[in-house]
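S.K.: Below: sequence and its predicted model.
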Amino acid sequence: MSSSPVSGDSAPALSKLELAKAELCGLDLRPRLAELAQEGWESLDEATLTVRLKWLGIFFRPVTPGRFMLRLRLANGVVQADQLELLAETVDRCGEHGSADITTRQNIQLRGLLFEDMPPLLEAMDRLGLTSRQSGHDNPRNITGNPLAGIDPEEIVDTRPLVQAIQARLFQPDGPRNLPRKFNVAVGGAPDSFLLHNDLAFLPATHEGRLGFTVMVGGFFSAQRNELAIPLGVWLEGDQLPDFTLAVLHHFEQCGNRAARNKSRLMYLIDALGMEAYRAAVVAAYGALAGGDAASRLATHDGTHLVNRAPRDGLGWNPQRQDGLAWMGLHVPMGRLDAETMLELARLARTYGSGELRLTEAQNVLIPNVPLERESALRAEPLLQRFRPEPSALQAEAVSCTGNAYCSFALIPTKGTAQALVEELERRVELPHAVRTHWTGCPNACGQPYMGQIGLMGAKARKDGEMVEAAKIFLGGSMGADPKLAELHDKGVPLSELPDVMEQLLVERFGARRKAAQP
C-alpha cells in the first residue's frame, strides 16, 4: 500500500521532516551501518542522525553527544537470561556512561553506547533473537501484553503468541515503513489489562459465546491532547489480530495527517473521518489484505470486554497457574539498571527459574517458574535487599521517564528527584494502601502522568523572584472498570516545596498518617 499522505480531497505539502522520511527509509540504513559507523557519527547528515537511525532503534542524544541510546523490542516484555547478559555486557563496556532503563512499554533502553559499537551489537542481537527494529520515531512501538501471560491464575488468554504474531506480521515486506506518527499496540489477556492509553488495543471479549477481542482505538498522550481509546465497534478472533493490526496501520500510513505534526496521532484521523467512516475504511482495508473469508468473520460489537480492574503490580511471591511453581516480582526503583544488576538478574533467573524474565509497564521485573521450595533461598539473595519483593506503598508503583539527564525535552531530573521524594515521604507518613505515582519530565508525557493517582510533570515556577525547577501535579487517574485520566491540580510546585505539598496531599486524599517526629 502506498505511504503517500492523504487528508481530505487533496494532499497538503509535506513538512521538512516528512520530506526527509520520504527520501530515505531508515530501514535501508541497516546494510550500510558498518560503513556509516566507520565514517563516524559526525559525518552523518542531520536527518539521518536524528530521524532515520531511529528506524534501527538508534537514538542520538543531544545532551550526551557521541553517546547513543539503543531501544530494544521485547514483545510482551519477555527476555531470556542469555539476552540480558548480552545487554549487560554492552552496558558494561560503556563504563560510567552505561546504564539501562526498563520502559513503560515492557521494554529496555541501553544508554551510553558509542556509534561504532552498534553494528557488532545488532549482529550479536540477531543471533540471540533480539531486535531494535522500528522502536522509535514514526513507527509501531513495542507491542505490550499481560506480563503474567502463561503463568497467570487469572488469565483469560495467553497474550505471548498473539503479540509475537503481530510483531512478525509487521516485519513482513508489506509492513509499515513510514507512519505519520508513532503508534502503540497492546493485547489484553487478563481482567486487569488496562490498555486504553494505546492507539490500538485488543481487549478480551465474548461474542455469541465465543472468546475473542473487542477493538479499542485512538488512545494517546501528548503535549496538546490526551485521550483514552474508544470502541471501534468490531470484534474478531485471536488469529485475526496480526492482519487487522496491519490493515489499521496501512490505513493510518496512507491517510494520517502529515501536514500538522501536532495533529497526526490516530485519534485526529478518527475525528476527521467520523467513527462510522473510519470503521468502514479499516474493515475494507482488512478485507483487501486478508480476503473475504477473513473479513466475514468480523462481527459488530459494542465494546464491552472482560477487563474490570486496575492492573496488579505483580510484585512479591505469587503462585502460578502451574502446580508447584511461583513467580517472584521484584521492584526496580524507577526502572534503572546497571550492568552488574542485569547480570545478577540473569543469574537469578537461571538459578531459580527457567532462565526467563518478564518486564512490566510499571518498570519492574518478574522471575517466573520458580519451584515453591526455592522461595526462601531466592529471598536470601542480596539483590532482593535492593530490588525488594514487597516495597513500600509509594515505591511499589512509582513510574518515571528518563528526565533531563538524557532527554533534551525534560525540564527536571525525574528519576533521582522521584526516588528522593519517595524516600522522604516514607520517613514522614504511613499509607494504608499503595498509591500509584507517575513522573514525566515534560508535556510529552512519556512517564504517563495522566494514568497516575498522582501524576507529576516537569515544569518551571517562580520562587523568590527566580524561575526554578518545579512539577505540575495531576490527581485522579484511574485504571479500573471506569477509567479516568488524572486532571491538573497544581500548575507548578517548586521541587524544594514538593515534599511538604505531597505530604499534605497524601494525608488529605489518600488516608496517610503522619509518623511521629524523629529525634
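M.R.: Alright, I've got the coordinates.
S.K.: C-alpha from now on. contacts and neighbour counts both.
M.R.: Will do.
S.K.: Would you double-check that residue 33 falls in a helix?
M.R.: Yes. Residue state for residue 33 (DSSP: H, G, I helix; E, B strand; the rest coil) corresponds to a helix.
S.K.: now the end-to-end length of stretch 263-283.
M.R.: In stretch 263-283, first residue to last residue: 23 Å (C-alpha to C-alpha, to the nearest Å).
S.K.: distance between that stretch and the chain's centre?
M.R.: With C-alpha atoms, centre = their mean, to the nearest Å as the basis, stretch 263-283 stands 24 Å off its chain's centre.
S.K.: Spit out the contact partners of the nearest residue to residue 215 once chain neighbours are set aside.
M.R.: Counting by C-alpha to C-alpha, 6 or more residues apart in numbering, residue 202 is the residue found nearest to residue 215 once chain neighbours are left out, at 5.0 Å. Residue 202 is in contact with 186, 187, 188, 213, 214, 215, 216, counting by C-alpha atoms under 8 Å, 6 or more residues apart in numbering.
S.K.: what do you get for residue 82?
M.R.: By C-alpha under 8 Å, 6+ apart, the contact set of residue 82 is 128, 346.
S.K.: I'd like to know how far it sits from residue 325.
M.R.: 22 Å.
S.K.: Could you do residue 474 as well?
M.R.: Counting by C-alpha to C-alpha, the gap from residue 474 to residue 325 is 40 Å.
S.K.: So for those two, which residue has more residues nearby?
M.R.: Neighbours were counted for residue 474 and for residue 325 using other C-alpha atoms under 10 Å; residue 474 has more, 24 against 19.
S.K.: Below is structure B, check it against A:
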Amino acid sequence: MTQGREHGPRVREACPGVVAPMATGDGLLLRLRHPIGGLDPEQARTIARVARRYGSGALELTNRANLQLRGFTAETLPAAQEELARTGLTDADPDREAVRNVVASPVADVDPEAVADVRPLARALAEAITASPALRELPPKVGVVVDGGGRAPLGDLPADVRLEAVATAAGLRYRLAVGGTARSAAVLGRVTVEGAVPAAVAVLERFRALRQTAAEPPRRLAEAVDRFGTEPFEGMAGLEPVSGAEPVARRPAAAPGDFLGRAPQGAWVGAAFPFGALSADQLEGLAGLVEAGSGGTLRVTPWRTVLVIGAGPDALPALEALGAISDPADPRLRVSACIGAPGCDAAAAATRTDAPTLADAAADLLERGGRLHVSGCEKGCGEPAAAAAVLTAAADGYTLNVADGSAEPLQTGLAPEAAWRWLAALGRVVASEQRQGERVETTMERLGKSTLAARVRWEVGHGG
C-alpha cells in the first residue's frame, strides 16, 4: 500500500478496494469485493448512482466476481466511499478489505441441481478471515472458493483454498483442497459443514506461518505446494480422508453462455456485456428487472455475467433493450480485453478499440470454441485461463501467443493490421486440422509450435 499525492486518497498499487482504490489512466478505480448472495435492487441502484455522480459511470465485471467502478477523483472519492459504505458491501479497514477474497457459487440457493446452498458458509468464512489480524498479513491476491456444484460450478476458477460441497453417505461434506482448480488442486481431505470454516482458516494460518519461516516466502498456496508439498497443511483435526474417484473434479466446466437467457424453471435470467463492461444506466436497468416483493437480487458471477433472481416475464426483451447479451451463441462471449489505453497507464494499445476488429479475424477460432483475449500489456489483466489465442500489446506491436502448451510466442511485433492477418490465418489452419470433437487448444498442442507457426506464416503470405 502506498500513499497518493499529498492529502490525496490512500491508493493501492494492485488489488484495489473501495477504501484503498487504485490510480489508473482514467482516474481512481474502486473494486467492490464479490457480494456473496448478490446485490439487492437498492444496493445496485446506489452503486449505479455513485458511479454516475462521482465517477465516469463506467463499471466492470471481473473474473473473480467483483464489480469495479471507474473514473473517480481525489475530490469525488470521499462522497463515493461514504455512500458505498451505507450499502454494507465495503470494509472500513483497508487491510480487512484486501483479504476478503471469498467467491461463492452464485445460484446454489435456487439451483435444484446444486449440492448445497453455500452462501451462509461463505459469509462465515469471509468474516473469519477478515476478523483475524494474522490473516490480514496474507498477500492480497490469496483467495478462497466455496463451490456448491450444480449448473454453475466453480471448478475452473483457481483458488488458494477450495471448499467444494459433496453429497456422501454420511451427509453433506466439503472437499478441502489447496492451490488450483478442482482438477489441479491438492486434496487434503473432507470436512463436515461445522468444520469447514475452521479447517479453511487453519490452512491459511499455516500458509502464513510457512511464509514467515521460508527464505523466499511463497506468494500463493500453489507455489507453496510445489515447493514443500502438502505436508505442512496435513494433520488437522476432523479431516476425513478422501478415497476413490472424486465427483467434484468431474463436474463439467461452466462458460458464460451457460447462464444467459432464462434458466430452466425460471430460476434466473442471465445477462452479459461485451468485455464485461457496463454502464451505470445498465446496472440500474438490471435492478429494475427484479419484481417488487420477489426478494430477488443481482448475482455477479466469475463468468462476467449478471444473473437476475426474481425477474419478471418480460425480462428478456428488457435485457435486449438494455444492450445486454442474452444469446448463448453470441460470438462476443468468446472475446475478452482489458481496459487498455487510455484507461490504463501501463497499456501499449487501445485494446477495446482493436478487439472487435480482431474478433472478426478470429471468427474461425471463435466458431470452433476457441477464446480470444486482447491485453494491453504483459500483466494480462482479465485474461481467461481458457484463452486459445492471446494478443499482448508492447511498444513494437502485438505479440501473439496460442494455447499449445509452450510459452514461446507465435509471432511478435504485429501492428493491428498484421495481427488481423495472423489471427485469420491461425483460424484457417485450425479449421483445416481440427478433428471431430477436438478442442481448439488440443488441435494446437497436437500440431506443435514449430509446425503451427510454419503453417500460419505460409497462410499469411499465401492464404485467402
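M.R.: Great, that's in hand. Being a predicted model, the structure only gives us computed values, none of them experimental.
S.K.: hmm, back to that, by how much does the helix or strand harbouring the residue nearest to residue 215 of structure 1 deviate from structure 2 on average?
M.R.: Per DSSP states H and E: residue 202 of structure 1 is located in strand 200-207. Once fitted to structure 2, strand 200-207 of structure 1 is off its aligned match by 2.9 Å on average (mean C-alpha distance after the TM-score superposition for structure 1).
S.K.: So which bits of that strand are buried?
M.R.: The neighbour-count check on strand 200-207 of structure 1 (16 or more other C-alpha atoms under 10 Å) flags 200, 201, 202, 203, 204, 205, 206, 207 as buried.
S.K.: same thing with stretch 420-431 of structure 1?
M.R.: Buried residues in stretch 420-431 of structure 1 (16+ other C-alpha under 10 Å): 421, 422, 425, 426, 428, 429, 430, 431.
S.K.: Check stretch 157-172 of structure 1 too.
M.R.: 157-167, 169-170.
S.K.: So which bit of structure 2 is that stretch matched to?
M.R.: Under TM-score structural alignment, stretch 157-172 of structure 1 corresponds to residues 116-131 of structure 2.
S.K.: ok so, going back, so which of the contacts of residue 202 of structure 1 belong to helices?
M.R.: Counting by DSSP state H, no part of those is found in helices.
S.K.: Can you get me a residue count around residue 91 of structure 2?
M.R.: There are 19 residues near residue 91 of structure 2, going by other C-alpha under 10 Å.
S.K.: Next: residue 39 of structure 1.
M.R.: The burial count for residue 39 of structure 1: 12, using other C-alpha under 10 Å.
S.K.: same deal with residue 147 of structure 1?
M.R.: The number of residues packed near residue 147 of structure 1 is 28, by other C-alpha under 10 Å.
S.K.: Would you quantify the distance from residue 9 of structure 2 to residue 30 of structure 2?
M.R.: For residue 9 of structure 2, the distance to residue 30 of structure 2 - C-alpha to C-alpha - is 12 Å.
S.K.: Looking at the two, which one has more neighbours?
M.R.: residue 30 (27 against 21).
S.K.: Just the helices from structure 1, written as ranges.
M.R.: With helices called from DSSP H, structure 1 shows them at 16-23, 33-39, 46-50, 81-93, 118-127, 160-170, 241-255, 266-273, 275-290, 292-296, 339-352, 375-379, 414-428, 498-510.
S.K.: Going by contacts, tell me the helices and strands next to the fifth one.
M.R.: So that's helix 118-127 of structure 1. Packed against helix 118-127 of structure 1, as judged by 3 or more C-alpha pairs under 8 Å, 6 or more residues apart in numbering; DSSP states H and E, are the following elements: helix 33-39, helix 81-93.
S.K.: Any chance of a markdown table for the ones you listed, columns distance to residue 255 of structure 1?
M.R.: Listed next are these as a markdown table, based on distance: least, C-alpha to C-alpha, whole Å:
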| stretch | distance to residue 255 of structure 1 |
| --- | --- |
| helix 33-39 | 31 |
| helix 81-93 | 38 |
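S.K.: and those, which is most packed in?
M.R.: Most buried of these by mean neighbour count (mean count of other C-alpha atoms under 10 Å) is helix 81-93; its value is a mean of 20.
S.K.: Over in structure 2, find the residue span that one aligns onto.
M.R.: So helix 81-93 of structure 1 sits over residues 41-53 in structure 2, by TM-score structural alignment.
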